[in-house]
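A.B. asks: Dropping the sequence and predicted coords here.
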Amino acid sequence: MKTIIYTHPWAKSFNHGILETLTTNFAAHKEAYQVIDLYQDKFNPVFDNDELAQFNKGTTPYPLVKDYQAMLKQTDELIIIFPIWWSTVPAILKGFIDKVMLPGFAYNIDDTGWHGLLTNIKKTTVITTSESPWSKFTDSIQGQFIDSLLPELGLHAEQTTWRHFDGVETSTPEARAEFLKELADL
């Protein structure tokens, strides 16, 4: 099962065009997929006292977190779509990681170290947009998100592809169409 984590609030954004391109392509090829749309779901990325008190136990009082965990357990291919804001992931995506990737679900720590548990996910594709070129984000997205954070969850960098579209506000319709065509071929 493919799972898309989609992180953009505006339905007319280029990010939404990316989401529509992928879901249309998956449906046309009869590929099973599901979408976690953090804004549409009104996901609250902020910990409250009750949630934080349960964090180290690997539990949560938040039903949506449990739903997301069930979806991720069914996933063998993960696609994460987000705009790069202030040189990093949007706050709602960071909050998703904080609240959903609980100990005992996404990782364990023992005497031998940190062990990612989402090993059922065999392939990850990160798709980002920004006005600035991708080279500006090699430390934050490639280094911190892909090479550091994802492996801590069991998603290995060598199984992860990063696709970036820069100049999102100044690009031509032809450039956008070409990027979407390339994504449909993933």
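C.D. replies: Great, that's in hand.

A.B. asks: Could you use CA atoms for every contact and neighbour count after this?
C.D. replies: Fine.

A.B. asks: does the residue sitting nearest the centre point of the chain count as helix, strand or coil?
C.D. replies: Nearest residue to the geometric centre of the chain (C-alpha atoms, centre = their mean): Ile80, 3.0 Å. Put simply, Ile80 is strand when judged by DSSP: H, G, I helix; E, B strand; the rest coil.

A.B. asks: That one contacts Val126, doesn't it?
C.D. replies: Yes - contact status for Ile80 versus Val126: in contact at 4.9 Å, counting by C-alpha atoms under 8 Å.

A.B. asks: follow-up on the earlier one: tell me how far the residue nearest to the centre of the chain lies from Lys2.
C.D. replies: Going from Ile80 to Lys2 by C-alpha to C-alpha, to the nearest Å gives 11 Å.

A.B. asks: residues touching Ala184, list them.
C.D. replies: Listed by C-alpha atoms under 8 Å, 6 or more residues apart in numbering, the contact set of Ala184 reads 21-22, 25.

A.B. asks: Buried subset of those as a ChimeraX selection?
C.D. replies: Applying 16 or more other C-alpha atoms under 10 Å to the contacts of Ala184, the buried members can be selected in ChimeraX as follows:
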select :22,25
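
A.B. asks: before we go on, here's another structure to hold up against the first:
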Amino acid sequence: MHVLVVYCHPVETSFASALHQEVLRNLRAAGHTVDDCDLYAEGFNPVMSREERLGYHDVPANRATMASYVDRLQKADALVFCFPTWCFGLPAMLKGFFDRLFMPGVAFDISDPANVKPMLTHVQRIAAVVTYGRPRWMAWYMGNPPRRIVTRYLKRLTGNRARADYHACYHMNVATASRLARFKQRVGEAMARFA
């Protein structure tokens, strides 16, 4: 499979960075081709401009400023997201990636607003590798928006055809080195059998 890996963390020495490298290494070792999209390294601009918002429904002109990312998304058979959860949500850069890229004519067809159709039907697999500073029960209490975006929203954009996996490491603020190592190993194993 051709896998688009979307990574979002500004610090190269973070645990998220180590997880990102584990994802890349194991996907490649399993024989997948990988497009590594490191949003911070690429200088991705998460801000939707006034002009972009005004032209949001103007298909296909709306994709002009995001053309390279649209191409990368359309070539992908699978999507893997690696990111931390901040304030119980996606990091702002990743949220901006979703806001700007998952638009009409790319992620969904809204030509009939009463019958919106998914357009990412070529995507067969979705996975996320996510860290949380707080415990799992707190994420659940807050509604766990990142999990819902990956396992519900993205899956819906594939016409509910893609299988979605969510690998979460909760309560990073008190995690021991051995617990982090076990989680990293589980992520590596999941990516090694990714299909």
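C.D. replies: That came in fine, so what should we check first? Please read all numbers here as calculations on a predicted model, not as lab measurements.

A.B. asks: tell me the contacts of the residue nearest to the centre of structure 1?
C.D. replies: Per C-alpha under 8 Å, 6+ apart, neighbours of Ile80 of structure 1: 4-7, 124-127.

A.B. asks: Farthest pair within these?
C.D. replies: Distance extremes for the contacts of Ile80 of structure 1: the farthest pair is Thr7 and Thr124 at 15.7 Å, using C-alpha to C-alpha.

A.B. asks: Number of residues surrounding Tyr56 of structure 2?
C.D. replies: Around Tyr56 of structure 2 there are 18 other residues, counting by other C-alpha atoms under 10 Å.

A.B. asks: Name the nearest residue to it, sequence neighbours excluded.
C.D. replies: Among residues not flanking Tyr56 of structure 2 along the chain, Asn62 sits closest, at 5.4 Å (C-alpha to C-alpha, 6 or more residues apart in numbering).

A.B. asks: Assign Leu27 of structure 2 to helix, strand or coil.
C.D. replies: With three-state DSSP as the basis, Leu27 of structure 2 sits in helix.

A.B. asks: That one against Ala192, yeah?
C.D. replies: Yes - at 5.8 Å, Leu27 of structure 2 counts as touching Ala192 under the criterion of C-alpha under 8 Å.

A.B. asks: Break down structure 2 into its helices, ranges please.
C.D. replies: Along structure 2, the segments classed as helices by DSSP state H run 15-29, 50-54, 67-75, 92-101, 136-141, 145-148, 155-157, 177-192.

A.B. asks: Any chance of CSV for those helices, columns distance to Gly43 of structure 2?
C.D. replies: As requested, those are exported to CSV (distance: least, C-alpha to C-alpha, whole Å):
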stretch, distance to Gly43 of structure 2
helix 15-29, 16
helix 50-54, 18
helix 67-75, 13
helix 92-101, 10
helix 136-141, 29
helix 145-148, 22
helix 155-157, 26
helix 177-192, 26
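
A.B. asks: Which of those has the highest mean neighbour count?
C.D. replies: helix 155-157 (a mean of 22; mean count of other C-alpha atoms under 10 Å).

A.B. asks: in the superposition, what's the average offset of that one relative to structure 1?
C.D. replies: With mean C-alpha distance after the TM-score superposition for structure 1, helix 155-157 of structure 2 departs from structure 1 by a mean of 3.4 Å once superposed.
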